[in-house]
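1. Just a sequence and a predicted model for now, questions to come.
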Amino acid sequence: MSLNSNDQSIAGFTMTGHALVHWFETAIPIFLVVWLAEFDVSVVFIGLIVALGYAPFGLGALPGGILADRYGPKRLIVICLAGMSLAFGVLAAASLLESIYAIAVGLLLWGIAASIYHPAGLALISTGVEERGTVFAWHGIAGNVGIALGPFVAATLLIFLEWPLVAALLAIPGMLAVVYGLTAQFDPIAAVADDVDAGPDEALSLSDLVTNSRALFASAFAIVFVIVTFEGLFYRGVLTYLPEIMHGLPVIEGLVVPGAFEAYDIEPEYYIYVGLLVVGMGGQYVGGKLTDTIPAARGLAGMFAILAVLALAFVPVSNLGIFPLLVLCAVLGFFLFAIQPFYQNAVAVYTPPDTRGLSYGYTYLGEFGLGAASIAIGGFVLGELSVAAFFVVISSFALAGSALSVALALGLDRVFDRFGAEPAVGAEG
């Protein structure tokens, strides 16, 4: 079924925002080596500086969701795009000030601005789009495009240009997107107009926030929140450590990247990693289309089970040779991103429209905030135990998510009082 004009307009707007959030996010690490040399600081110190940017990205999702419900998602997304572009402008100006602290300010501004996007963008899709699964799929693909292009463009430009100019050039697409966003026209509640009791401009008091939050976590959303957190633990752990793990594999050693510039230390595992992300675009699309036919909880249960098996298979498959490893990475990339439209749709299924921004705020607090705990857990396991133990731990996150999804599919949500409201369109059970 083709998208109607309102769906198309929302899809174009949110796809642009999603791609740019990850465009900026994944470009930041490319600057690390340059900043280390430019400012003569330690790796530990520069790591703390960069953490200033990534920490608000997850922790700010909840207030971002609250603001989306208060002021409307379109306004918030435009502010997000302008804020991220301004932040990269601050990074560019840091060279003129010759201050690492100016970089810290720029990264902090980026993290605060970027944290707005996911709760606002997904709330907009969930309330404004009729063909929700299809738009979730294209939205996810756009995010993967940004993930792949951000570091690629930044690294390529740094070959020819000074880093402040590169930072400024990376901000240009964001400013163009602001202009596009200001002119975009669509109905943000077209899909749920009959169910929404309060408009986006109605004030949200502290007592309303507490009441709405308590109501959410007294509903099936509490289960969805834990499921999303386990997905975040799996996702962040895999994407953080997979390049380092592959770097130490015997099957990777000896491979040469044809035509690579030795000065930039281009390693084969990075190309494999980018390939995994590219395959993930297909996973996003297929997963999104499947949400139109497979109930959210059942789809999550199956996807988690597959991810658990793939994690456990990584070490034995990597010992079979380079081709089996490439196939496994491709399949892992596909399902790592195919699961995302299912949990995004589950939030829409198990929450009322009036608190959708708040719901996605909590969702990405779990995904990016609590999910980041796997970075510490994974680092400890890899340092003190082994790669095999790491994948056992990662697999356990997926198995826990699968078990909870099975329980949800079997009707665990019925034990919750769901505000006395009718189930959302497409709700299970």
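-> Noted; the coordinates are in hand.

2. okay, CA-based contacts and neighbour counts for the rest of this
-> OK.

3. residues in contact with Ser374?
-> Shown in contact with Ser374 (CA atoms under 8 Å, 6 or more residues apart in numbering): 233-234, 236-237.

4. Try it again at 7 Å.
-> 233, 236-237 (CA atoms under 7 Å, 6 or more residues apart in numbering).

5. number of nearby residues for Tyr362?
-> For Tyr362, the count of nearby residues is 29 (other CA atoms under 10 Å).

6. and the host helix or strand of it, how far out from the chain's middle?
-> For Tyr362, the host element (DSSP states H and E) is helix 356-364. In terms of CA atoms, centre = their mean, to the nearest Å, the centre of helix 356-364 is found 13 Å from the chain centre.

7. and what of stretch 327-345?
-> With CA atoms, centre = their mean, you get 12 Å for stretch 327-345.

8. Please compare the first structure with the one that follows:
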Amino acid sequence: MSTEQVGEMTDNDRSITGFVMISHAVVHTYELSIPILMVIWITEFGVSTAILGTAVAVGYGLFGIGALPAGVLVDRFGSRELVLACLAGMGGSFLLLSAAQGIVTITLALCVWGIAASVYHPAGLSLISTGVEQRGTGFAYHGMAGNFGIAFGPLLTAVLLLFFDWRLVTALLVAPAMIAIAYAVTASFDETAAVETDGGSIEDDRDSPSSLSAFVADSRALFTLGFTVVMLVVMMNGLFYRGTLTFLPDVLSDFLPDVTAQLQLFDPDSPMAEEFDPASYLYAGLLMVGMAGQYVGGKLTDRIPTETGLAVIFGSLAVVAVLFVPAAQAGTTTLVLVSVVLGFLLFSLQPMYQATIAEYSPPGDRGLSYGYTYLVVFGIGATGAAIAGYLLEVTTVMGTFVALAAFPVLGCLFALLLYRYGERR
């Protein structure tokens, strides 16, 4: 079904969308709770931003690296069981994290999380692209749910830290995965309904590689000029996404006034006053705004060429990155405004590139194509955390944001190249 066709979602569309929405929310609940915990780990374990950024980048990197073998498994076995395994593994990793005694054990626990979480995106996005007839709407709601998790994770973590030690908090965070599993096992749907509606069957096109040589052959066939340029586009997104968000709670805290003292929210000598960090709540709000970006971006994929949307959003992000620190220095109001714009634009990119992948890959290799996508977005993109940590060590916050702006600039150029030379499947 063409993404330009807009209509009502079917019962199967809604069932799949509900399944992937709750699973996607849980993945990102965990992913973005980590930067909040990092603020505590820097103090508790006495590590530098460069060391901690590199350690976290290892776990985040596996989040991407594991996507490629996960994509192969999706094309061979389907999505449902893999998503359930992903949810169970993530819950177990946070239970392990609660017992961490230092940077080495934190790294190990995050690696377990990264491996488990890496399964989700190839499985979930492949499921939408082959099972949901209203693909753009499915991507929009899927993205909104992800952003709910992205905002809910930091917010829940920050609130729990007001009352409990961080070790108990990470143990309590096992609950979202268990709740998602309880819901997911009840979902019923046809994974290939959208392909069958087009008058074909995914089985006609599916030939999941059963050997290394077959995998290489399938990969060569997948990497047309258009698909290769799409990979460069999503790489720039991944580097900017991870580089910007990983240390943002720590960065925001440098610009915010002492709201706790001004508003007298807590007794200045109470443990809650010590733990309350306004930057964590601004960070969560910024991420919540991304839900609107996901919705608008997803809806636009049904109405405009995604290559055009990508170029405009990347160009706007480059401007925001350069202006972020001057706006933050101008006052709390402008800091909030620039944070809102950053959150909206950053997350409106995701449904755009997810739909673009579907346009530049065959249905039978959708799992493989999304495997490569998230290998690039979260695997290579994880180096953005290490890059940002290093930049914050050797230069100013302003210098860091200006340097990170190079990624959306390149993303805009690659999107324009795709618009000019790419040939859709």
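-> Everything's here; your move. Just so we're clear, the structure is a prediction, and the values are computed from it rather than from any experiment.

9. between the contacts of Ser374 of structure 1, which is nearest His247 of structure 1?
-> The shortest approach to His247 of structure 1 among the contacts of Ser374 of structure 1 belongs to Gly237, at 15.9 Å (CA to CA).

10. Map that closest one across to structure 2 for me.
-> Gly237 of structure 1 maps onto Gly243 in structure 2, with residues paired by TM-score structural alignment.

11. ok, its match - contacts?
-> Counting by CA under 7 Å, 6+ apart, Gly243 of structure 2 has contacts 384-385, 387-388.

12. Please report how far it lies from Ser369 of structure 2.
-> For Gly243 of structure 2, the distance to Ser369 of structure 2 equals 24 Å [CA to CA, to the nearest Å].

13. Which of the contacts of Ser374 of structure 1 fall within helices?
-> The helices, defined by DSSP state H, take in 233, 236-237 from these.

14. Could you export those residues as a markdown table, including distance to Val309 of structure 1?
-> Output for these, formatted as a markdown table (distance: CA to CA, whole Å):
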| residue | distance to Val309 of structure 1 |
| --- | --- |
| Leu233 | 16 |
| Arg236 | 17 |
| Gly237 | 16 |
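
15. Map Cys80 of structure 1 onto structure 2.
-> Checking with TM-score structural alignment, Cys80 of structure 1 has Cys86 as its match.

16. my read: that match touches Ala123, true?
-> No: between Cys86 of structure 2 and Ala123 there is no contact under CA atoms under 7 Å: 9.8 Å.

17. Looking at these two, which one has more neighbours?
-> The neighbour comparison of Cys86 of structure 2 against Ala123 (other CA under 10 Å) goes to Ala123, with 31 against 23.

18. ok so, going back, which of the contacts of Ser374 of structure 1 sits closest to Leu176 of structure 1?
-> Looking across the contacts of Ser374 of structure 1 and measuring by CA to CA, the closest to Leu176 of structure 1 is Arg236, at 30.1 Å.

19. contacting residues for that closest one?
-> 371-372, 374-375.

20. Shared with structure 2, which of the residues you listed?
-> Contacts from the contacts of Arg236 of structure 1 that recur in structure 2, judged by both residues aligned by TM-score structural alignment, their matches' CA atoms under 7 Å, are 371-372, 374-375.

21. can you redo the residues you listed as CSV with distance to Tyr343 of structure 1 and secondary structure?
-> Compiled in CSV, the kept ones among the contacts of Arg236 of structure 1 are given as follows (distance: CA to CA, whole Å; DSSP: H, G, I helix; E, B strand; the rest coil):
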residue, distance to Tyr343 of structure 1, secondary structure
Gly371, 14, helix
Ala372, 17, helix
Ser374, 19, helix
Ile375, 21, helix
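
22. what's the closest of those to Val257 of structure 1?
-> Of all the kept ones among the contacts of Arg236 of structure 1, Val257 of structure 1 sits closest to Ile375, with 28.5 Å by CA to CA.

23. Leaving out sequence neighbours, find the closest residue to the closest one.
-> Gly237 (5.6 Å; CA to CA, 6 or more residues apart in numbering).

24. Next: Ser369 of structure 2.
-> According to CA to CA, 6+ apart, the nearest residue to Ser369 of structure 2 is Ser361 (6.6 Å).

25. Then Leu158 of structure 1?
-> Nearest residue to Leu158 of structure 1 in three dimensions, chain neighbours excluded: Val166, at 6.7 Å (CA to CA, 6+ apart).

26. contacting residues for that neighbour?
-> Listed by CA under 7 Å, 6+ apart, the contact set of Val166 of structure 1 reads 154, 157-158.

27. make it 10 Å
-> If a contact means CA atoms under 10 Å, 6 or more residues apart in numbering, then Val166 of structure 1 has 31, 88, 91-92, 153-158, 160 as its contacts.

28. Pro63 of structure 1: which of those residues is nearest?
-> Pro63 of structure 1 has its nearest neighbour among the contacts of Val166 of structure 1 in Phe88, at 22.4 Å by CA to CA.
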